[in-house]
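**Student:** this is the structure alone, sequence omitted:
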């Protein structure tokens, strides 16, 4: 497996390469500027010497020009010159220098260019050509001299070579120094990440209260720390809910299972009449039916909480659904002496079966806790953006401190109602809340003045 370099290593390499690149670029610019400066200086010297040659040619008779040029130019170190007449006759040339290679270079120059560079004996020269006019002689017109001058660049070459060595040394030194400083800066800059990683490693199923230090990290990492804290908060909350659900589920399942085992052991302890066996089997069947309903409700609730999209979204007339449920519960309501009443109308887009189950849960709870000769009122109200369904029943109020918990799984406002003949398993309101979340709606409850009201709020359109 290839070992991936750490972020600190990558940043250190990046700092070193960036510094080396900047220093190299700066060095190249300085080198080019110095080379250009030396070239300008050499060409300026060559131009001065050409003017000197022109002055010598203008001041004296033609016969004395070669002698005066030799006396004047041979004392200039590294300077060479060749002067020819218009017909090609050499008037003067620096002693010991072969101008054959210079003639080839000059012959190839374009007419508008007078400066050039050539090599001779392993050395580089900068040259310049010019035409110098000689004064007229008695009986002859003015003459033209062809002048070629050159300057040895050896001194500049030695300097540039030493500069390149110094530049390479300082680039390497600067890259090393920037790498070390970059490593230190990266280590210090990434220290908050190591702190966050250390705290993340401390998070376990039994220790979910660790949080990232939002205030102690740089601004660039604060958003990451806040996001991780929010994730840990959700995990802690969901883990707590799962733990509570597991505990509640074990508690709820223990009672019917204990009843089943107790009754079965008792009836099998000694021979009994057939009627006694039948009674025990009927009682066991009721407990098994309750267990089956509990498992079914748990599976439905899990499906609702993890499958947010609606299975079948369609336009629904809420009034028709409420009336259909009134017909279903009419016999039970009449048997208990409870009046069912409805007001208003509204239309939503949602899943018809899910809506019926939510309303059925509320109506069944209302029928369970409404006293004889009481009433259950369902009011439907349409607003521009929402449709509300309020189910209100008379009866014992729910304590204000219990209202925030009524939508928890297996919750019962009155634990004394958790009796064997009750068909409630404490999941109805949790399922209703999950249905409302799937419809992008909400559910709320109030209980006062001898009445309890549950309000479902639907958006008019659910996508």
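**Tutor:** Structure received. Predicted model, so just to flag it, every value in this text is computed and none were measured.
**Student:** alpha carbons only for contacts and neighbour counts from here, please
**Tutor:** Noted.
**Student:** where along this protein do the helices fall?
**Tutor:** Counting by DSSP state H, the chain has helices at residues 7-59, 65-73, 100-107, 154-189, 191-202, 219-268, 274-306, 318-336, 352-369, 428-438.
**Student:** before we go on, here's another structure to hold up against the first:
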């Protein structure tokens, strides 16, 4: 089944809302009008009743009734729609003006002053029964006054009003539906603009944005979110493009070396020692390329949330101690001292944490001047565990600190990671490992000391 468009839905909702309001207003008007006419009829009947009772206040017997008829005719004859019937105590008709009306017997016994309705032969009557005077000759039984008001005109009025109301309601519903469609179409123009921009987006137009000047307040958050999405896509595409260029550059160097050395060796016959030396040289380049591919696969898994670290208790000081033993020979050759302060534990993957800390130590050794000291500090408290690796060396500009963890970072030549033995992925891998452990990593560089800090929340200490 085909779904209705948003414009059609809003138009229908607008039409239903207008129709409901008009219907409610019409019902209220009908109720008010009926109440108004009822009160008006009641007032007319009450006025005639009171006036008639005043005239008949001096009534003493049936033989005197003829003297009251002129006054009654003058009072009741002015209102053509009113019929007055006066009965004596025995139920005989003493007065009927403008003529006798056949009333149901049940109406004669109505309570004094009660308003009643009666319908006959297409006419609607509204009446009132009251007691007036006293027939002394008839043992003091009062006269019965029945005032009957023909309200058929009211019925015709309401029938006409109801007919025209329904006609007007249908026309109003159709008109409101058309106006609702125009209003909805105009109001949804910003959405169509978003759609047009989204349809025109390609890899070469990610910098296009939707202006907020003509966007309604209700849609501004949507447009802001859409523009932010375009900005993220643009940034991700640029990073992917740079990444592709960087990895192509990094792979081109060892491949060129392999190709050049192989061509030179094969250019003429050589001794077996020459071939063996070339193969060893090629092996180093192949190992470099293999490490780079492994690192890229690791980062790809991390980006897609496929890295699931184990949750075993890891003593960080033990990990650092083993790494110090591994890097001791390299550090001694350059006169660099390795120091460890503090201790702490975190629940995580031992091999991943070992790799992350190793990348920081390798990076520190690469840029620490000879004869200086690299310090690893571990602090643990109620809020969590922090491991910091500090080394002296050139200060990194503040604008490059966050970019240090990007792949193939090239912002600061003083700390350039890319080389024939390092692809510039170490810090990116370290960040991915820390994030997989729900931790944070940041770098500070001031006063000739650069410090990388790994922070793990206290929740990483529980099982």
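**Tutor:** Nice, thanks for sending it over. A quick note: this is a predicted structure, and the numbers were derived from the prediction, not measured.
**Student:** quick one: the strands in the stretch 351-463 of structure 1?
**Tutor:** Ranges of strands in the stretch 351-463 of structure 1, per DSSP state E, counting those that start in this stretch, are 375-382, 386-394, 442-448, 451-459.
**Student:** indicate which one of those is closest to residue 204 of structure 1.
**Tutor:** strand 442-448 (33.4 Å; Cα to Cα).
**Student:** tell me the angle of that closest one relative to helix 428-438?
**Tutor:** Relative orientation of strand 442-448 of structure 1 with respect to helix 428-438: 140 degrees, computed using axes from the mean of the first three to the mean of the last three Cα atoms, to 10 degrees.
**Student:** strand 442-448 of structure 1 against structure 2, how far on average?
**Tutor:** In the superposition against structure 2, strand 442-448 of structure 1 averages 3.2 Å from its aligned positions (mean Cα distance after the TM-score superposition for structure 1).
**Student:** now residue 189 of structure 2: how far from residue 455 of structure 2?
**Tutor:** Here the distance between residue 189 of structure 2 and residue 455 of structure 2 works out to 48 Å (Cα to Cα, to the nearest Å).
**Student:** count the residues that sit near the nearest residue to residue 313 of structure 2 once chain neighbours are set aside.
**Tutor:** Among residues not flanking residue 313 of structure 2 along the chain, residue 347 sits closest, at 4.4 Å (Cα to Cα, 6 or more residues apart in numbering). Look at residue 347 of structure 2: counted by other Cα atoms under 10 Å, it has 20 neighbours.
**Student:** same question, the one 10 residues further on
**Tutor:** For residue 357 of structure 2, the count of nearby residues is 23 (other Cα under 10 Å).
**Student:** and if you look at residue 148 of structure 1?
**Tutor:** Summarising burial for residue 148 of structure 1: neighbours were counted as other Cα under 10 Å, giving 24.
**Student:** and it? What does it align with in structure 2?
**Tutor:** Under the alignment defined by TM-score structural alignment, residue 148 of structure 1 corresponds to residue 146 in structure 2.
**Student:** spit out the contact partners of that match.
**Tutor:** Shown in contact with residue 146 of structure 2 (Cα atoms under 8 Å, 6 or more residues apart in numbering): 84-86, 108, 127-130.
**Student:** ok, now residue 310 of structure 2?
**Tutor:** Contacts of residue 310 of structure 2 were listed using Cα under 8 Å, 6+ apart, and they are 347-350.
**Student:** please repeat the previous calculation with a cut-off of 6 Å.
**Tutor:** With contacts defined as Cα atoms under 6 Å, 6 or more residues apart in numbering, the neighbours of residue 310 of structure 2 are 348-349.
**Student:** quick check: it vs residue 74 of structure 2, distance?
**Tutor:** Using Cα to Cα, one gets 110 Å for the distance from residue 310 of structure 2 to residue 74 of structure 2.
**Student:** what does residue 252 of structure 2 give?
**Tutor:** Distance from residue 252 of structure 2 to residue 74 of structure 2, counting by Cα to Cα: 123 Å.
**Student:** try residue 380 of structure 2
**Tutor:** In this structure, residue 380 of structure 2 and residue 74 of structure 2 are separated by 111 Å, where distance is defined by Cα to Cα.
**Student:** more neighbours, the two?
**Tutor:** With other Cα under 10 Å as the criterion, residue 380 of structure 2 and residue 74 differ in neighbour count, and residue 380 comes out ahead with 18 against 10.
**Student:** from residue 373 of structure 2, how far off is the more buried one?
**Tutor:** From residue 380 of structure 2 across to residue 373 of structure 2, the span is 23 Å (Cα to Cα).
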